[in-house]
Every structure is written in structure tokens, then in C-alpha cells.
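**Student:** sequence first, predicted model second:
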Amino acid sequence: MLEATLWATAIVIGLVLLVLSGDKLSDKIVDVARKAGVSPLVISIVLISLATTLPELLTSAVASYQGLTGIALGNALGSIFANIALILGIAAVIRPLKATKAAYENSLVMLGSFFLVIALSLDGTLSRLDGAVLLGAYAVYLLWLLKKNARKDVELESAERATVIDYAFLLFLGLLLVLGAKLVVYGGTNIAKAIGVSEFVVGATIVAVGTSLPEMTNAVYGALRERGSISIGNIIGADIMNALVVLGVASVIRPLQTGASILTVFLILAVMLPMVISLKRIHGLGRSMGIYFLAVYFIYLVLMFSGVEL
């Protein structure tokens, strides 16, 4: 009884943290972007993606260190797919997401990052050298992004500027999202096991969705506040980080055997390519695209519960 109360309390506290930090995060992104003279998209891609992708980064790094290379690879690829199919699907259904030309340009980087992972994996292994290449590619991308979005106009000295405290608060809010998600996963997983739900179902539902809760909370609040660039930017940044940083770090720690099936790659491309095309054509994602994303995610769940190896 005491344990059940503890698990339920963890879920409630986790949800409260997700709601409160998610509510503040969207406004703070806009505020810091204004002070820094860059678009909210850049803040979402760099800082918020870093904070919300920490669960995937830590999970894959620890799994790789322990020799569980399949988990390290599957965690990163699964997150890339869920970020688009599930999270952007929900956000776009809530409210069509509008974005800028910069979102399309960065989505091309996201697509290129995934193709780079595929190319390096053709020999069946992501070696330590491959990992270094992935991390180097991310460093080049960051330099390009920051240079492209540098403040072009010299502002008056009296103009308000972003401070270290502003950036630290952004990261703090992002970490609160992560903590909230971990509490929800902890409570939900234990309750599910206590009532007899299989570990497979727990992993495929509570844990899978739980590790994506930070991105989901940020994306949903972005949609509700009509800030599509924030929702889309966070997902683009997170997927670039998953491909280049998460897999880069994991393979530097220990070479990864790339046993992902063709079906996994196909599912990712089935949502990633339409996303890039939509950002090019209509500068955003409509409800119909959101419904399509969710339909593909539903197909993924059906395949998984049918025992198909993904």
C-alpha cells in the first residue's frame, strides 16, 4: 500500500513538473531569443534540444558502456521516429504548426544526419572512428547554425541582452522537464508491473512515451501558444542530436553493431521525408500531416505487438 502511494505520488509530482516547466519554457525561449537577437527556432534547436535529449543521451551512453549496444542503437533510432510520428503528430493535430524557412533548412540537416548514420552503418558497425565523424559533423553544424544566426545589427548599449542567468534558466526548465518525465516513468512502470502488465508492454508504452515526454510537453505548449517554430525546432534539434551526438557518443564508448532492420529505416523515412517536403511547400505542418504521422505510429505499435522485429 505504501509503495503504491509512493508510485502514485511520483506520477502526480512528475506531471506537475511537466506542466509547470512546459508552461514557462515556451515563454522563456521567446524572451531569450529576443534578447540574444536570434530566432526562437535556434534556441529550441540548440539549448532545449540538448536538455530534452539528455535521457536518450545518458541511456545510450550507459548501455554502450555496459555492452548493451542493441539498446544504445535502438534507443536513438526509436527516439528519432517517435519524435516525429508521435510528438509532432499530436502537436500538429492540436493546432497546425507554422514555421520559417530556417526550419526547412535545418530539417535538411536532420535528413542528412540520418543518411550519414545509414552510410556509416553499411559495413555493419558504427566504429569509434564513425562516432568521431558523427560528433565532428555536429560541431560543424553548430558553427554553421550560430554563424548563420549571428546578430547582424549592432544594438545600442542600453538594449537588453541575454545573460548567462537567462541561458541557465532555460536549461534548468529543460532539466525540470526531464525530471518530471523520469518521475512519471518510475511511478507508471512500477504500478504497471504491480498489476501484472508484462515488461514488454511497459517498455513499449510507458517507458517509450515517458522518455519522450520532455519533447512532447514542449511541442504541445508550442502548438497551444501558436509557436510552431518552437515545436518543430525542438524536434529537429533533438533528432539531429540523436543521430549525431547520441549515436556518436555511444559508438565512441564502444563500437555499435548496426542490426536495425530495413523496416526501422523505412518507418523513419516514411515520416521524415514528408515532414521535410511539408516544411518546404507550406512552411509548416497541417492537421492532415499530423494525422498521417499518428497513423504511421499506430502501424508501428501494431507491428511491434505482433512480434515483428524492428
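**Tutor:** Arrived safely, thanks for sending. Since the structure is predicted, the reported quantities are computational estimates derived from the model, not experimental observations. Numbering: from 1, shown residues only.
**Student:** could you use CA atoms for every contact and neighbour count after this?
**Tutor:** OK.
**Student:** all strands of this structure, in order?
**Tutor:** Using DSSP state E, the strands assigned to the chain run over residues 97-98, 125-126, 256-257, 284-285.
**Student:** which helices and strands does the first one pack with?
**Tutor:** This points to strand 97-98. Judged by 3 or more C-alpha pairs under 8 Å, 6 or more residues apart in numbering; DSSP states H and E, the packing partners of strand 97-98 are helix 228-241, strand 284-285.
**Student:** ok, 6 Å please
**Tutor:** If you count contacts as 3 or more C-alpha pairs under 6 Å, 6 or more residues apart in numbering; DSSP states H and E, strand 97-98 packs onto strand 284-285.
**Student:** how far does the strand it packs on sit from its chain's centre?
**Tutor:** Chain-centre distance of strand 284-285: 17 Å, with C-alpha atoms, centre = their mean, to the nearest Å.
**Student:** one more: stretch 82-97?
**Tutor:** Using C-alpha atoms, centre = their mean, the offset of stretch 82-97 from its chain centre is 12 Å.
**Student:** outside of that stretch itself, list whatever touches it.
**Tutor:** Residues from elsewhere that reach stretch 82-97, judged by C-alpha atoms under 6 Å, 6 or more residues apart in numbering: Met216, Val220, Ala223, Gly228, Gly284, Leu285, Gly286, Arg287, Gly290, Phe293, Leu294, Tyr297.
**Student:** start and end of it, how far apart?
**Tutor:** The straight-line separation of the ends of stretch 82-97 (C-alpha to C-alpha, to the nearest Å) is 17 Å.
**Student:** next, the buried residues of it.
**Tutor:** Using 16 or more other C-alpha atoms under 10 Å as the test for burial, stretch 82-97 gives 82-93, 95-97.
**Student:** another one to put next to it:
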Amino acid sequence: MILRIGFWFGVLLAAVFVAHWGAERLANPLKKLRRQWGITAVAGGTLIGLASASPEIGTNTVSAIQGVSGIGLGNMLGANILSIPLMMTVAYVATRKQNLSDDTSKSEQSSSGRADTAHNNHEQHRHERLLQVNQSAVTVLALPYLGIITLVAILTIPKPWRGLQPIDGTIMFLAYLIYAGQALVRGRQEGESVEWSAKEIGLAVAGVGALAVGAYFTVRATENLASLFGISNVIAGLFITATMSTTPEVFATWAVTRSGQVTSGATGVLTDNAVTMTLAFVPLALVTVTITDFQLYWVNLVFVAVMPIIYSTFLYWSQDESGFARWQVLVFILVYLGYVGVMLFGVLNI
């Protein structure tokens, strides 16, 4: 029994990393498109989100095809609850590095004067225990993401049309196009010339294949773990798949933030979540998912909304320098622990 659990956890971990390896192969081409089209770092997150959320899209697609859509539903909700507290914590810890530049990598700085100013600003933020984030993330990313969550609630909670249905998938696909479109239009600037290599294109194709393989084994491993633990597919998706699927994103957030791209590192989670709640929603809706445990569903959807509400409130009302103080990052953690408590003792009645 223990050996089988260990084996499938190993398969799950390997599958998640294979899927995210594939996603990373897509990330660089999308970054180049952002530069070529003249899209700002904040708005460009909508493109990067396609790569970072592609493992979730793949997992939901496979779970729908395999007839275990509960895994995809649990993963979609659970990952969107855990990701913001986790990534904000990782980004905050990463910015405690003494010689980190201020939201602009050294390669992007045009003069030593700018480099000195960026260094001094970061030292001030580090002393003030502040994770500096561009305030425009509230209107460009966070509030539109909250609009997406509201739309999901309208489509899936009312009793006459409770659940995920094909028409809902069509609506959410259109919602993503609107979300991405408004961010890209509002964040345009002059583009720059970029070069494309055959190797880059080949790796992107290999990445798509890795995503498919990783998604398949993610679902297979979760299905077997749910059976071994004697829990439902939804619960397995909420706490097993969702937790594991955020692991590679932790390393990505750490690397991006440590490189000096603080705003990109701290806002990427919003675009990832927006893609998860729209494009990753589609394959589940196409096969029709019935919500059998309504309390479990609405409680999770409430916490999915609570996280960006806190994010927007803290960032919008930040004082002289926009960002998140250490105590605010701790609030994210406490809210997630509160969610776990509500699930264990209020919903699952353990």
C-alpha cells in the first residue's frame, strides 16, 4: 500500500514537471511576441499566462477525455486558491536578496545611473519590508480576473443551470478573449525587432508534446491516489493535483523575481489563474460536469474570489510605494490556512 502510494506520488511529481518543462518551452516564444508587438510587462502577462497555465489546460482536457472530470474541477479550483498566497510568499522572500534590482533587469537598464537608482530603491523597499508591485496590476489584471470568477459563479451556481455545460465553455472562451484583449490593448507600446531560430521553434513543438504526456500521467496518478486514499476525484484534485501543479510555478516565480522583474513575478499568478478559469474551464464544460456536492463547490469558489479581492485591496490602498508589506503577505497565508480549516471541519466534517 505505502509503496503504491509512493510510486504514484512519484509519477505525479514527474508528470507535473514534464508538463511544466513543456510550458517553459512555450514561454520564451511568447515573451518574444510580447516584445515584438510592443506589449508592457503587466499586460504581457496575458501571453505568459498561456504558457504557465497550459499544464492545467492539459490536465483538464485529459481528465474530461478519461471520464474523471472531478480531478480537473478540483485542480482548477484548488490551484487558484493556493497559488496567490504561495506565489506572493515566494516573491516576497525572493526580494529580500540584497543586490536585487528594482523590477528591471540589468540588461534592460540603459545607463549606470538608472542601475544605481534601481539598486537604491530596492534597498529602501527591502528595509521597509515591501514587495513592490506596479499598481496598474489592479485594473489591468486583478479586477478583470474577478469579473471572470463572477461570470463562472453566474453560469454554474444558480439551480436551473447548475454545473458545467457546453454553452458555459463557449462563454468562458469568449471571456478569455475579452480579458486578454483589454489587457493587450491597454498595454501597447512601440514594438522591437526580434529574431526567431529553428531550434526555438523545434523546442516549442517538443514542449507541446511534453505537455500532453505530462497531463496524461498527472490525471492517471491522481486517479490512482484517490482510489488508494479512498477519497473522491474532486478532493484529490483540490489537495493533491492542485498542490503538486503549483510546485514548478514556485521555481518560476522565484527565478523571475530574483532576476529583478518583481512586478512580472508577483502578477504572473493572476494571468495564470485567469487562463485556468477560462480556457481550462472549456474541456470540462464540453463533456458536462454535474456538481454533486454543491456546498463543496460554492465554498471553494468563494475562496477563489477572496484571494484576488485581498490582492486588489492591499495593492490599491498601498501608501507611498505600491506593493505588499510583510504583514499583508502573512494575511494571504492565514486566509489559506483558514480555507483548509473550513474544508476539513466545515465541509468534509473530519
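**Tutor:** That came in fine, so what should we check first? Just so you know, these numbers come straight off a predicted model, no measurement behind them.
**Student:** what's around the aligned residue in structure 1 for Met172 of structure 2, how many residues?
**Tutor:** When structure 1 is aligned by TM-score structural alignment, Met172 of structure 2 is paired with Leu134. Neighbour count for Leu134 of structure 1, taken as other C-alpha atoms under 10 Å: 27.
**Student:** residues contacting Leu134 of structure 1?
**Tutor:** Leu244, Gly248.
**Student:** swap in Ile291 of structure 2?
**Tutor:** Under the criterion of C-alpha under 6 Å, 6+ apart, the neighbours of Ile291 of structure 2 are Gly163.
**Student:** any idea how far it lies from Val11 of structure 2?
**Tutor:** For Ile291 of structure 2, the distance to Val11 of structure 2 equals 28 Å [C-alpha to C-alpha].
**Student:** go on, Glu192 of structure 2?
**Tutor:** From Glu192 of structure 2 to Val11 of structure 2 the distance is 42 Å (C-alpha to C-alpha).
**Student:** more neighbours: the two, which one.
**Tutor:** Val11 (17 against 12).
**Student:** name the nearest residue to that one, ignoring sequence neighbours.
**Tutor:** Ala221 (6.2 Å; C-alpha to C-alpha, 6 or more residues apart in numbering).
**Student:** the stretch 201-350 of structure 2: helices as residue ranges?
**Tutor:** Remark: helices assigned in the stretch 201-350 of structure 2 by DSSP state H, counting those that start in this stretch are 233-236, 242-245, 247-258, 262-278, 281-286, 294-316, 326-341.
**Student:** could you point out which of those sits nearest Leu146 of structure 2?
**Tutor:** helix 294-316 (6.5 Å; C-alpha to C-alpha).
**Student:** for the closest one, buried residues please.
**Tutor:** 296-297, 300-312, 314-316.
**Student:** tally of neighbours for Gly202 of structure 2?
**Tutor:** So Gly202 of structure 2, with other C-alpha under 10 Å, has 11 neighbours.
**Student:** distance of the residue nearest in space to the middle of structure 1 relative to Glu215 of structure 1?
**Tutor:** Most central in structure 1 under C-alpha atoms, centre = their mean is Ala238, positioned 3.6 Å from the mean C-alpha point. Computed as C-alpha to C-alpha, the Ala238 of structure 1 to Glu215 of structure 1 distance reads 8 Å.
**Student:** need the residues touching each of these two.
**Tutor:** With C-alpha under 6 Å, 6+ apart, Ala238 of structure 1 and Glu215 have no common neighbours.
**Student:** what's the farthest-apart pair in the contacts of stretch 82-97 of structure 1?
**Tutor:** Most distant of the contacts of stretch 82-97 of structure 1, by C-alpha to C-alpha, are Gly228 and Tyr297, 21.0 Å apart.
**Student:** more neighbours, those two?
**Tutor:** Ranked by neighbour count (other C-alpha under 10 Å), Gly228 of structure 1 and Tyr297 place Gly228 first, with 27 against 21.
**Student:** that one -> structure 2?
**Tutor:** In structure 2, Gly228 of structure 1 lines up with Val262, judged by TM-score structural alignment.
**Student:** before we move on, what about Ile277 of structure 1?
**Tutor:** The alignment partner of Ile277 of structure 1 in structure 2, by TM-score structural alignment, is Thr313.
**Student:** over to Ser113 of structure 1?
**Tutor:** Using TM-score structural alignment, Ser113 of structure 1 pairs with Ile148 in structure 2.
**Student:** try Thr217 of structure 1
**Tutor:** Match for Thr217 of structure 1 (TM-score structural alignment): Phe251.
**Student:** what about that match, neighbour count?
**Tutor:** 13.
**Student:** list the contacts for it?
**Tutor:** Here Phe251 of structure 2 is in contact with no residues (criterion: C-alpha under 6 Å, 6+ apart).
**Student:** one more: the one 3 residues further on?
**Tutor:** Contacts for Trp254 of structure 2 were tallied using C-alpha under 6 Å, 6+ apart; they are Ala94.
**Student:** next one: it relative to Ser54 of structure 2, how far apart?
**Tutor:** From Trp254 of structure 2 to Ser54 of structure 2 the distance is 19 Å (C-alpha to C-alpha).
**Student:** for Arg34 of structure 2, see how far away Lys80 of structure 2 is.
**Tutor:** Let me fix one detail, which is that residue 80 of structure 2 is Asn and not Lys. 25 Å.
**Student:** can you pick out the residue with more neighbours from the two?
**Tutor:** Higher neighbour count among Asn80 of structure 2 and Arg34: Asn80, with 28 against 23, using other C-alpha under 10 Å.
**Student:** next up, the contacts around that one.
**Tutor:** Per C-alpha under 6 Å, 6+ apart, neighbours of Asn80 of structure 2: Asn273, Val304.
**Student:** before we move on, the earlier item: how many neighbouring residues does the residue nearest to Val11 of structure 2 have?
**Tutor:** For Ala221 of structure 2, the count of nearby residues is 23 (other C-alpha under 10 Å).
**Student:** and for Gly191 of structure 2?
**Tutor:** 14.
**Student:** ok, Thr253 of structure 2 touching Ala266?
**Tutor:** No - taking C-alpha atoms under 6 Å as the definition, Thr253 of structure 2 is not a contact partner of Ala266, at 7.4 Å.
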